Structure formats: C-alpha cells, structure tokens
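Student: Next come a sequence and a model predicted from it.
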Amino acid sequence: MPDTRDTRTSELVRMWIDGWAVSRGSSDPIDEPWGWTIDVGQPRHVSRHVLPEPTEGDVRKIVAGTSAPGTWLKLFAEEQAVLPWVGPGWRLDSPGFLMTCHLAPERTGVPAGYTLTSWTRGGVSRVLVRTPAGHFAARGQIARAGAHVVVDQVETAAEHRRKGLGGLVMRTLQSTAYEAGARTGVLVGTPEGRALYASLGWTAHSPMTSLWYEPSDAGR
C-alpha cells in the first residue's frame, strides 16, 4: 500500500490522541521532541509513545530506553519501514489507518430484532446494540475534544456481523457528534473496519504501525 500521509498528519494525530485520552481516561498527552507520550495505567498497556512522523533515530532511542513491558509504540508509517528499527521483545499488533470524516446528520434505523441504547457521561457518548434477550451485539463510543470527536472501540459480536450493526453504531455516533456541535470526526481504524468507514464517507490519511513491548522473560 502506498504511503498516503499528507502534510496534516501531525495535526490529525494530535486531534486523535486528544480525543482518545478522553475516551480512555488516560493522562493528558505529554509533548516530546518526536511526538507525545501518554500514561494509560493498565497492566498490559502502561504507556504509549505516539510518533506522527517516525524517524529511525527517534524510534531506536525510544526502544533503547524502554524496559517496562506494556509500553506501546504508535508509529504513523508502514510496518515494513519501521520494523527494522525495533529489536527483540517488540510485538506487532494489527495495523491501523488514520481517517477523518466531515460530520453531517445521519438517518438511522435499527434492524429488526435489535434494540439500541445511547448515553453520554464525562464527555464520552456511547452506543450499545442488544438482542431482545439483552445479549451484546455491537457497541461504539465517541469523545469530544474541542471542535472534533474521536470514534473509539467500535465492535460487533462475531455472530451479529454483516447485519448492518456497525453502520448503525457509526451513524448514531456521527449524528450524536453533529448534534453536539462537532463537524470533524477522527479515528484510527482496523483493516476490517476500513471498508465500513470508507462507505460512510471517511478518508484515510496515513497507515499506523502498532507495537508493544513484551520481552520473552516478562512475568517470570
């Protein structure tokens, strides 16, 4: 896949992490010469370093200074370009794609046999889709950061996929954001979600390579 980054990559990445921090309840991003560090505070995700324009020197310096398992790297570049810069103990996660969308009101209809619930708390709006028996079917959330929102944790249960629930969640979140005054949406999508987001008007700007540190002796 060709590098689709544009001159706005750093700005868009900053928009993404500002909303992501609200969505996940993490620390505020800490400015670094190469990007940002975020304290997440989970056992397998202690912190993350986000580099919108990674260079070999910066990545190698971070890697050399990392000893804590659960440290993540979010590098906005193709994996084949950055993997040679990390050494043993760094595990490759699924690739991501930085995407944006101009928000507009959306028409939503709940497929027969499902119910939809939504609520907002602490700057985060959530959508939950369930079966009539109350079983989980799909979910997603958005976090407001300034004039934009970040879409996060969109998920559909395996047995309920290809039934329009992902589109329902996204359209509901996009309408909620628009009604709240936001006009731009930002997300980092998975390869599986990229086609859905593109069908809803989202544009890809950059690939993202995601790695975490888990040395072979971790936990021994």
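Tutor: Noted; the coordinates are in hand. Numbers count the residues shown, from 1 in each chain.

Student: When you work out contacts or count neighbours from here on, use the C-alpha atoms and nothing else.
Tutor: OK.

Student: same for the one helix or strand Gly185 maps to, what does it pack against?
Tutor: Gly185 is part of strand 184-189 when elements are defined by DSSP states H and E. Counting contacts by 3 or more Cα pairs under 8 Å, 6 or more residues apart in numbering; DSSP states H and E, strand 184-189 packs against helix 9-24, strand 96-102, strand 148-156.

Student: Would you mind giving the orientation angle of that strand with respect to strand 96-102?
Tutor: Strand 184-189 runs at 160 degrees relative to strand 96-102, counting by axes from the mean of the first three to the mean of the last three Cα atoms, to 10 degrees.

Student: any idea of the angle strand 184-189 forms with strand 148-156?
Tutor: Going by the same axes, to 10 degrees, strand 184-189 makes 40 degrees with strand 148-156.

Student: Pull the number of nearby residues for His102.
Tutor: Neighbours of His102 under the rule other Cα atoms under 10 Å: 15.

Student: wait, what's in contact with the closest residue to it other than its chain neighbours?
Tutor: Leaving aside its sequence neighbours, His102 sits nearest to Thr184 (Cα to Cα, 6 or more residues apart in numbering; 4.9 Å). Residues near Thr184 by Cα atoms under 8 Å, 6 or more residues apart in numbering: 100-103, 147-149.

Student: and the comparison structure, right after this:
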Amino acid sequence: MQGGIVVEERLSGWVKQWVDGWVVSRGAAEPVGEAWGWSVAVGVSKEVARHVVPVPVEADVRRLAATAPPATWLKLFAPDEVVRPWVGDEWEMDVAGFLMTLPLGPSPAGPPPAGYSVTCWSRGGVIKALVRAGDGRLAARGQMGLAGRTAVADQIETAPDQRRRGLGALVMRTLQNAAWEAGARDGVLVGTPDGRALYEALGWTLRAPMASLARRAD
C-alpha cells in the first residue's frame, strides 16, 4: 500500500507541474486546489473550464461529470477504457494523451535544414519557437510555459506537408534549450499518440496515460 501511495504522490507532483506550466502557456487562471485535483478557469467558448484529476476515483469522476456545465473538460490520468463508463453520453472523448517528463539540460538545436529559418522568443513567461519555410510559410511551431523550475511544452505542431523533415525535433530542442537557459530544469508535457515517438526519441519518459473528455456545449 505504501508503494502505491508513493507512486500516486509522484504522479500528482508531475501533473501539478504540468498544470502550473499549462496555465502560463494558455493565459488561464491560477489552478484551484480540490480534494480530487485542480480546477482551472480557461475562459474560451469551447473550454470554459477544466478539471484535472491525477488519480481518478470513480465516485469523484461521476460527481464531476454529473454537475459540470457545458464546455467543461475533464483531464483524467487513466486509460480511456477505465474512465469512459463513469461519464454520461453528453461527454465526448478527445484524443488520448500521455504525460511525459524530461530533465532539462543544455542542448543547442543546431542549424535548421537548408531552406528553413527558426525564430525563438519569450514573452510573459512563454517561450515560442517558429520554423518557417523559404517562402515564409509556417512549417512547425511550439511553445513552453515557464513555472519556476518547470517548463511545459504545449501546442507543438508541424504543417502536414512539412512532416518527416526533423522540424518537430528542431522545435523541441530549440524550446528545451531556451527553457534551460531561462532557469527551468524539469520538462513536462502531455503529448498525443502522434507525438509520442518524437518525444521518446528526444529522451522524454512516459509517466501515465491521460483520458480527455469534453461536455458538449449547448
């Protein structure tokens, strides 16, 4: 039992790091602590708020699902098939996620491929990286929210016609190095199945699956 408690505490710690950096990245409100996790006011039409539950308990999830208003999201750190039966039909499953971590260190990204350029800047605690093709079009991008020693990677994307050219890795290395130079030492992210292979190749460690559900807006 003691081992299980330690594992849950470590998972909750990683999830809290992710929440703290994510709210900086997205400009959301400060997380509000709850017995089951954290509630965050997001304030956009498709996501008014989100409830983040690091160790989902069926009774808690059922209560949240029954009382949450439309355009609320649930982020539950458990497999989809475990938590889906706990919510009603008004909840839609989003793409599954994976919580991952990385000890940050100096890791210069190196030059971009021929014909591409990289711009990296920081504002308001958010580091952004933009890769552009020779004609100026967006090729890849991403950002990290800084929260103390933690940097949370967010909104990492590569244009469909620019994939398999190493641009996603270029964005991540650029962000990781900039975050380390800014004082961050712990990297945390929630990646999609499509991004998991990239992050693992860059040394990120998988910590837990995450189910993402949204209550349909009226």
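Tutor: Received it, and whenever you're ready, just let me know what you need. Given the structure is predicted, the values throughout are model-derived calculations rather than measurements.

Student: which residues of the second structure fall in strands?
Tutor: Shown for the second structure, the strands assigned by DSSP state E span residues 32-34, 37-44, 47-53, 72-76, 91-93, 97-103, 117-123, 126-132, 138-147, 150-158, 186-191, 205-215.

Student: Dump these to CSV, plus distance to Gly13 of the second structure.
Tutor: Shown next, in CSV, are those (distance: least, Cα to Cα, whole Å):
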stretch, distance to Gly13 of the second structure
strand 32-34, 13
strand 37-44, 11
strand 47-53, 12
strand 72-76, 15
strand 91-93, 25
strand 97-103, 11
strand 117-123, 26
strand 126-132, 21
strand 138-147, 13
strand 150-158, 11
strand 186-191, 11
strand 205-215, 11
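
Student: Give me the nearest residue to the spatially most central residue of the first structure, chain neighbours excluded.
Tutor: Central residue of the first structure (Cα atoms, centre = their mean): Val188, 3.9 Å from the mean position. Take Val188 of the first structure and drop its neighbours on the chain: the residue closest to it by Cα to Cα, 6+ apart is Leu98, 4.5 Å away.

Student: cool, and Ala140 of the second structure?
Tutor: Thr158 (4.1 Å).

Student: which one in the first structure is aligned with that neighbour?
Tutor: Structural alignment (TM-score structural alignment) places Thr158 of the second structure against Thr156 in the first structure.

Student: Same check on Thr67 of the second structure?
Tutor: In the first structure, Thr67 of the second structure lands on Gly65 (TM-score structural alignment).

Student: Contacts only, for that match.
Tutor: Here Gly65 of the first structure is in contact with no residues (criterion: Cα under 8 Å, 6+ apart).

Student: how much space between it and Thr71 of the first structure?
Tutor: As judged by Cα to Cα, to the nearest Å, Gly65 of the first structure and Thr71 of the first structure stand 11 Å apart.

Student: Check Gly185 of the first structure too.
Tutor: 27 Å.

Student: so what corresponds to the residue nearest to His102 of the first structure in the second structure?
Tutor: By TM-score structural alignment, Thr184 of the first structure lines up with Asp186.

Student: again with Ser47 of the first structure
Tutor: Under the alignment by TM-score structural alignment, Ser47 of the first structure pairs with Ala49 in the second structure.

Student: how many other residues sit next to the spatially closest residue to its match that is not a sequence neighbour?
Tutor: Distance criterion Cα to Cα, 6+ apart; nearest residue to Ala49 of the second structure, sequence neighbours excluded, is Ala41 at 4.4 Å. If you count neighbours by other Cα under 10 Å, Ala41 of the second structure ends up with 18.

Student: Asp93 of the first structure contacts Tyr213, correct?
Tutor: No: between Asp93 of the first structure and Tyr213 there is no contact under Cα atoms under 8 Å: 10.7 Å.

Student: what about the two, which has more around it?
Tutor: The neighbour count for Asp93 of the first structure versus Tyr213, taken as other Cα under 10 Å, is higher for Tyr213 (24 against 13).

Student: Arg123 of the second structure matches what in the first structure?
Tutor: Residue correspondence to the first structure (TM-score structural alignment): Arg123 of the second structure is matched to Arg121.

Student: picking up where we left off before, quick one, which of the helices and strands packed on strand 184-189 of the first structure is nearest to Ala77 of the first structure?
Tutor: strand 96-102 (9.7 Å; Cα to Cα).

Student: Can you give the contact residues for the closest one?
Tutor: Contact with strand 96-102 of the first structure is made by 13, 183-191, 194, 201-210, as judged by Cα under 8 Å, 6+ apart.

Student: Gly123 of the first structure against Ala143, yeah?
Tutor: Yes: counting by Cα under 8 Å, Gly123 of the first structure touches Ala143, with 5.9 Å between them.

Student: okay, and the common contacts of those two?
Tutor: 22-23.

Student: Find the nearest non-adjacent residue to the alignment partner in the first structure of Ala29 of the second structure, please.
Tutor: Here Ala29 of the second structure is matched to Ser27 in the first structure, going by TM-score structural alignment. Using Cα to Cα, 6+ apart and skipping residues adjacent in sequence, the residue nearest Ser27 of the first structure is Asp39, 5.3 Å away.
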